[in-house]
Structures are given as structure tokens and as C-alpha cells.
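when you get a sec, could you give me coordinates for this:
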Amino acid sequence: MDSTWLVLLSLALGLAVGAGFVALLFMAAHRGERAVQVVNPTLPDGIDQVIEALESAGVVVDPSNNVVKASPGALSLGLVWNNTLVHSELVALADRVRRSGEASSADLELARGPFGEASIHLFARAARLGSRYILVVAEDHTEAHRLDDVRRDFIANISHELKTPIGAVGLLAEALAEAANEPEQVKRFANRLTTEAQRLAKITQEIIELSRLQAQDAISKRELLNVDHIVASAIDQNRVMADARKVNLVSGGDKGAEVYGDEPLLIIAVHNLITNAVHYSPDGSRVGVGIRNADGIVEIAVTDQGVGIPEDDLERVFERFFRVDQARSRHTGGTGLGLSIVKHAVQNHGGDIRVWSRPGYGSTFTIRLPEASHAATTTGSTSTKEKQ
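Below you'll find the predicted structure:
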């Protein structure tokens, strides 16, 4: 009996010890799982997929503001670096939500990335995501802000540019009325009135042209064009003015190059470059127009022997209403829109324009367009214009 009782007692003690050991193992495992969750936090179901699908910037941060998940948009805007939010403004927005428990939003102007100098404009909104996380979503409004700035500058510039000829027309009309009995004065004022009216009409026409070029459907129909014909037409349009200034217009280069596009638009672009070259060239000098066709690119270069452009102004010459020499441009009747029209016309043809200049030696403006045989056509059919 005693031996049996001892055996049973031993078994009971063994079971108790084993149960305690198992309980310790279970508690250790549970604590290990909690530790793993702290180190590798998991988001609520489906959030991963939502963040990945976001076109805008989306970031999920934990209580320490470590980035748990970021959308491709957030990475491309430079909002996240080394698993942290780059900008203190976004951190402050997340902290505000964490303290108040209420969603919050802000318009922010931030640097692009941790080392970026360019700024971006964001509309950011933050809200709680469960009890642990904060979701920050940002929409990129940089382009909208840029367009607003451009629109304001354009309105200011156009108001300034139109004020001069409109004021002149009014003054000349008054002078005409006062000089009604003086035929010579009437004739002189009438000629000046005609000049100012023509200048006003030119500004208006170029504004309309520039607005059309900035529309998405600026070129509705592309044709196969002969570049020789485009250059010859642009030179002919400037022949009278060049002869009056005794400026020799010459052309040369590769023959037979072809591009797809809008012929009147490309003639305007080359015409504007030649007009500028003649205006800024000394009497008796030469303006050359050359064509080069190589490596799938057709280049039309207009070179003058004029005053040249200072290096600091080279990046601005294609801006609306920008003039290197204000006094000379007004004397020649320039509107400051010609080169901007060239830039937009060329960009609408899938090309670009480059400028080289050296003060005192002249300038070269080069239009670069895709050669027809290398151009990728996106429309179903392209009509062919007969070669000239």
C-alpha cells in the first residue's frame, strides 16, 4: 500500500512539473510572437494592396513615425528615405493626428527628396489607421501651382505689352484731330498710327497662335513634309526685310530630308528664327540656314553674325515676352513671343530646339525633329503631301 501511494505521488509530481514546464514554454512562445509583432508589425488586412495600388502618395507610419508601408508615388516624390518621412512637416501632421485622434490636412511646399533643391506642392491628409498606425496621403499639386504662376505672369506681361500700342493709338488719334488742317502732320501721324495698329495686330495674332500651340490637339493632322520646301518658304518670307537690311540669306546642307507634321506651323517656326536673326544682325552681314539629316534626326540650324546673347539669358530666351535687348526689340517691332512660338511648335512635333551664342560673334538656333522614316506614328493613317 505504501509503495503504491509513493508511486502515485511520484506520478502526480511528475505531471505537475511537466504541466508547469509546458505552461512556461507556451508563455515564452507567446511572448516571442508578441516580440516579433513589435519588430515586424503587420498592417490590417488589405492595406498593403491598397497602398500598392495608389497613384498618389500614400505612407503608413507606426507610433515612432517609422514608415511601415509606402506607395510608389510617395517614393517617386521623395517623401520617404531610409524608412522614415523626409519632411518634418509630414511628421508634425502625423503627430497632430496621433494626439487629437482627428483627421487633419495641410497644403505644403516641400523639397523634392532629402537632397532636392526643387520644390513640390502637396495637399496632405493624415488619419488614424486602426489603433496603432497613421495613414498619410498626399496629392501632388505642383503642376497646378506652376500653371497658376504661368497664367499670372502671362496676364501681367500681356497687359504690359498691350498697354504701349493701345496708348500710342489713343495719343495719335488725338494728334490727328488737332492737326486736321495740316496735311503733312496728318500724313505723319497716320503712318505712325498704321505702324502701331500693325504692331497691336501682330501681338494679338501671336497670342492666339501661342494659345493654339499649347492645346493638346494643336496638330490634328500630320503629313509627310519636305524640309527643303519648309526652309525655302521661310527664307522667301524674309527676303524683302533682309534685302532692306542688306543681309545675305543663304541655305545649304543635306537635301531631301522629310518629317511628319503641320507644314504651316513648321514654316512659322523657321520663319521666326530667320526674322530674329535678321533683326539682330548688322547691315551687310550674313544669315545661314543649314539642314542636317543624320541618325534619325533632322536639324534645321539658323546662324547669324549678330550681337549674340549673354550666357545668363540663354535659358530664358524661349520665355514669353522675354527680350535680351528691350530697346532694340521694340525698335524692330518684336513682341517677345516669337521664340516661345518656335519652342511650342517644335515640341508639338516631338522635337526640341537648342541655342548656342557668344556675345559679339552671333548665335545659332537649331530645331531638331524626328526624321520621317524613324518617326513613330500613333495615328492609324498619315496622309502624304506631295514633295515640292
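
make it CA atoms for all contacts and neighbour counts henceforth
Fine.

tell me which element G252 falls in.
strand 248-253 (DSSP states H and E).

list the buried residues for that strand?
L249 (16 or more other C-alpha atoms under 10 Å).

what does it contact?
235, 239, 242, 284-292 (C-alpha atoms under 8 Å, 6 or more residues apart in numbering).

again with stretch 71-91
51-59, 65-68, 70, 108, 110, 112-114, 124, 136.

among these, name the buried ones.
Buried among those by 16+ other C-alpha under 10 Å: 51, 57-59, 65-68, 70, 108, 110, 112-113, 124, 136.

looking at those residues, spot the one nearest D148.
L108 (16.1 Å; C-alpha to C-alpha).

contacting residues for the closest residue to the closest one other than its chain neighbours?
With sequence-adjacent residues excluded and distances taken as C-alpha to C-alpha, 6 or more residues apart in numbering, L108 is closest to L122, at 5.2 Å. Residues in contact with L122, defined by C-alpha under 8 Å, 6+ apart, are 107-110, 138-142.

could you do I166 as well?
Contacts of I166 (C-alpha under 8 Å, 6+ apart): 196, 200.

and what of the one 3 residues further on?
Applying C-alpha under 8 Å, 6+ apart to V169 gives the contacts 193, 196-197.

doesn't it belong to a helix?
Yes: residue state for V169 (DSSP: H, G, I helix; E, B strand; the rest coil) corresponds to a helix.

three-state assignment of V270?
Classified using three-state DSSP, V270 is helix.

that one contacts S233, doesn't it?
No: V270 lies out of contact with S233 (C-alpha atoms under 8 Å); the separation is 9.1 Å.

higher neighbour count, these two?
Taking other C-alpha atoms under 10 Å, V270 and S233 do not tie; V270 has more neighbours (25 against 16).

any idea how far that one lies from L171?
Separation of V270 from L171 (C-alpha to C-alpha, to the nearest Å): 36 Å.

and this one, so I can compare the two:
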Amino acid sequence: MDSAWLVPLALAFGLIVGAGVVLILLLSMRRGQRAMDVASTAVPDGVDQVIDALESAGVVLDPSNNVVKASPGALSLGLVWNQALVHPELVALVDRVRRTGDAATQELELARGPFGEANIHLFVRIARLGARYILLLAEDRTESYRLDDVRRDFVANISHELKTPIGAVGLLAEALQAASDDPDTVRRFAQRLTKESERLARITQEIIELSRLQAADALSKPDVVEIDHVVTLAVDQNRVAAESHRIEIARGGDKHAEVYGDESLLAVALHNLVANAIQYSPEGSRIGIGVNNSDGIVEIAVTDQGIGIPEEDRDRVFERFYRIDPARSRHTGGSGLGLSIVKHVAQNHGGDVRVWSQPGNGSTFTIRLPEASRAPVSPPAIATLKEA
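Purely as a prediction, here's the structure:
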């Protein structure tokens, strides 16, 4: 063969071989990329940002049920731990969606976290996210369930509370008719009828006060309130009851403390604390009302020498209708709303109420309120005090 043809032939052969090598390399790279795509834990574009922006719980799972992305809400609810779903119920739902391809929704009651004792109520939605991933969304409805329970308990409790005095009034009215010829019996029944009607009126008034406190405009027109005057009103309202039990009411502490708010509501709150102290104190004992004004906080403390509150009851004494001793409360005419009213009054004034107690040695209830400045205050300023 002529040597002149060898050089072009060699060049052509080299080009063919080089192109083949390049093609093989490209095919290998594509296979590798597909393998990396299959093995990758990266979620589809944009999903990361969506999950991060969710206020509710959002979780993305890969084919092995590993959590590749979880929103802050999912972590705070304790749905994810150690890159996996905590609850078998959620895993079962995810597997069903992956198997059938159909989205699923369900309401579940689950423990909060892997070691939690408190339960949470979730509305869960699960669906496919592309070909590989599963998206789980969960809406926390725990507070909604709690409010439903509170409403049911309130209706049940108020029905029970009203039933007793209403029934007594009916029976006493019948007894009065039957004893119309006996003046002494009529007088005795009339006294009991008056007592039951007063109890019914008191319960009704406390329900009205509690409803008012829970309204959005409870402090629509706040004003500067002198705490000395509030204490005087509470003492005067309870003076007769204290004297009938030979209980001394002593007052002291800082003078001229002022807060912004509603004087009548603050007087009701302090009256309830003093009335409770009288009911649960032994005859011949002493009740103290002290006012302390320091660091921008006005504290009004009511201290008694009564029976005290067991530790397990202290967190619940401010619940509506909760009674430590139901038999004693009904005997004294208590409705179980007094301390709940105190709590709401304090909160509406931007403060709180605290309790210290030792069984057998008495209790101290302290209302803490922001001190008033000398400048006028408007309703938005009250909201600011609440937030502070």
C-alpha cells in the first residue's frame, strides 16, 4: 500500500477511536448521574424553601422513610427524631400512600415526641411528592380540642351550679304554701329562700363578670386607679363577714400605689381574695392585705392563716368551677368562679396572680400589676402593658 494513504487512514482511525471513547465517557457520566439522582437525598427544587416557611408541621420522606426535610413546626411537635418519624401511626399512613399512590387525610391523637406524656391532636395530610418522595403535613388542633372541652365543662358545671339553688327555691316555695298557717315555719323557710336567692344572684353576677372580662373591650376606658382605695373597698365589703367569724383584717405596705385599669374590676378581684381568705380561715384568726410598689410592679398580697392548699391543687385553683373541697364550698355558698375572675382581672390589666401555700399554715395570693406612670394612657397602651 502506498505510504501516502497511511497517514490519513491513521488519522481517521484515531478520530473514530477518540469519538468512541468520548461517547463511552458521556454514557458513563449519564449513568452515574442517574445513579446519583436515585441515591440523592435532595428534595425537588423549591420544596426546601416551602418547608422552611411553613408555620405548621411539614415533613418530606425518601423511599426508605428517612426524613430528608422537616419544618420547625414538625420538630416542635415532636414528630421527627433521629431523622425518622416518631409515631408508628404516621409511618403506617406514609406506607399506605406510597403503596396505593392515593393521598390520605386523618385525625390522630399522638404523644408529643418520643418520650412525651402530653398528647396532641393533629389533622394529617399525606401525599406523593414527585416519583420518590412523600410529603406529610400536620395541623395542630390541640388547642381547639382543649377549648371544646372547656366549653363542655363550663356548660355542664354551670348547669349543675344553677340547678341546686333553683331546685331549692322551688321546694321552699312549695313548703311556704303548705305552712301558710304556721308563722314560725314561714319565717324560717323565708330566710332560707332569701339565702338561696342570694346565692343564685351571686352565681349569675359572677358569670356576667367573667363574660365581661373575656370580652375584647374589657378595658375600653382605662383610668388611673389608686390601690389604697381598692383595698378600702374590699375591706368594707368583707367587714361584716370577717366580724361574724371574729377574724381581724389588717392592711399595710406602700401607700399611694397607682395602676391603669378599671377600679370596679380590681375591687371585685381583691374582694374575691379576701372573701376566700375568710371562708377558709379559722375563727379568731387574722388576714393581712399588703401592698408593695417596686421596680415598676405593684403587688397586692392577701395572706390568711387558713387550712392551706395541697401542692397538687395549686395549679388548678384558678380554673372555673374548680374546688379543693366541694362540700365546704357549697356549704359556704361558693360558686367556684371567684379565683377565675381574679386571674382574668389581673391578665386584663397586664399582670398576673400567684399563690403560695402550705397546708395547715395558710396561703398568700398576690396580684401583680404594672405601675401607672403620670402620663395619660389609652387602650393601646394597656395592650402594650399586657405584652410586656
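
care to give me the TM-score?
Once superposed, the chains reach a TM-score of 0.91 (TM-score structural alignment, normalised by the length of the first structure), with 382 aligned residues with a C-alpha RMSD of 2.3 Å.

for the host helix or strand of A35 of the first structure, give me the average deviation versus the second structure.
Per DSSP H and E: A35 of the first structure is located in helix 2-39. Superposing on the second structure and averaging over aligned pairs (mean C-alpha distance after the TM-score superposition for the first structure), helix 2-39 of the first structure comes out at 2.8 Å.

re earlier: out of the contacts of stretch 71-91 of the first structure, list just those in strands.
57-59, 67-68, 70, 108, 110, 124, 136 (DSSP state E).

now, of the contacts of L122 of the first structure, which are buried?
Buried among the contacts of L122 of the first structure (16+ other C-alpha under 10 Å): 108, 110, 138-140.

from H279 of the first structure, how far off is the residue positioned nearest the centre of the first structure?
For the first structure, the residue lying nearest the average C-alpha position, counting by C-alpha atoms, centre = their mean, turns out to be E143 (7.6 Å). E143 of the first structure is 36 Å from H279 of the first structure, where distance means C-alpha to C-alpha.

isn't R368 of the first structure up against V355?
No: with contact defined as C-alpha under 8 Å, R368 of the first structure does not count as touching V355 (11.2 Å).

which one of those two has more residues nearby?
R368 (22 against 17).

which SS class is that one?
strand.

quick check: closest non-adjacent residue to it.
Leaving aside its sequence neighbours, R368 of the first structure sits nearest to E299 (C-alpha to C-alpha, 6+ apart; 4.5 Å).

again, but for I274 of the first structure
V302 (6.6 Å).

helix or strand for the one you found, which one?
Per DSSP H and E: strand 297-303 holds V302 of the first structure.

name the residues that touch that strand?
257-259, 273-274, 277, 287-293, 362-371.

count of neighbours near L15 of the first structure?
12.

quick one: contacts for it?
Applying C-alpha under 8 Å, 6+ apart, no residues contact L15 of the first structure.

which residues in the stretch 101-250 of the first structure form strands?
Along the stretch 101-250 of the first structure, counting by DSSP state E, counting those that start in this stretch, strands occupy 104-111, 119-129, 133-140, 223-226, 248-253.

who wins for proximity to L11 of the first structure among the ones you listed?
strand 133-140 (50.6 Å).

could you say what helices and strands the closest one packs with?
strand 57-61, helix 88-100, strand 119-129 (3 or more C-alpha pairs under 8 Å, 6 or more residues apart in numbering; DSSP states H and E).

how much does it stray from the second structure?
Its match in the second structure and strand 133-140 of the first structure itself, once the structures are fitted together, sit a mean 1.6 Å apart by mean C-alpha distance after the TM-score superposition for the first structure.

which residues outside that strand are in contact with it?
Contacts for strand 133-140 of the first structure (C-alpha under 8 Å, 6+ apart): 56-63, 90, 94, 97-98, 120-129.

and it with strand 104-111, angle?
60 degrees (axes from the mean of the first three to the mean of the last three C-alpha atoms, to 10 degrees).

chain center to strand 133-140 of the first structure, what's the gap?
Mean-position distance between strand 133-140 of the first structure and its chain equals 25 Å (C-alpha atoms, centre = their mean, to the nearest Å).

tell me the spacing between V224 of the second structure and A216 of the second structure.
Distance from V224 of the second structure to A216 of the second structure, by C-alpha to C-alpha: 20 Å.

who has more neighbours out of the two?
Using other C-alpha under 10 Å as the criterion, V224 of the second structure and A216 rank with V224 on top: 18 against 9.

not counting sequence-adjacent ones, nearest residue to that one?
In space, V224 of the second structure is closest to Y260, 4.6 Å off (C-alpha to C-alpha, 6+ apart).

so where does the one you found fall, helix or strand?
strand 258-261.

have a look at how far, on average, that strand is from the first structure.
Averaged out, strand 258-261 of the second structure is 1.7 Å away (mean C-alpha distance after the TM-score superposition for the first structure).

against which helices or strands is that strand packed?
Packing partners of strand 258-261 of the second structure (3+ C-alpha pairs under 8 Å, 6+ apart): strand 223-226, strand 362-370.

out of those strands, which is the most enclosed?
strand 362-370 (a mean of 22; mean count of other C-alpha atoms under 10 Å).

what's the following helix or strand after that strand?
Next along from strand 362-370 of the second structure, by DSSP H and E: helix 379-387.

other residues contacting that following helix?
219-222, 260, 347-351, 370.

what of stretch 223-234 of the second structure?
Residues contacting stretch 223-234 of the second structure (C-alpha under 8 Å, 6+ apart): 255-263, 266-268, 270-271, 274, 289, 372, 376-377.
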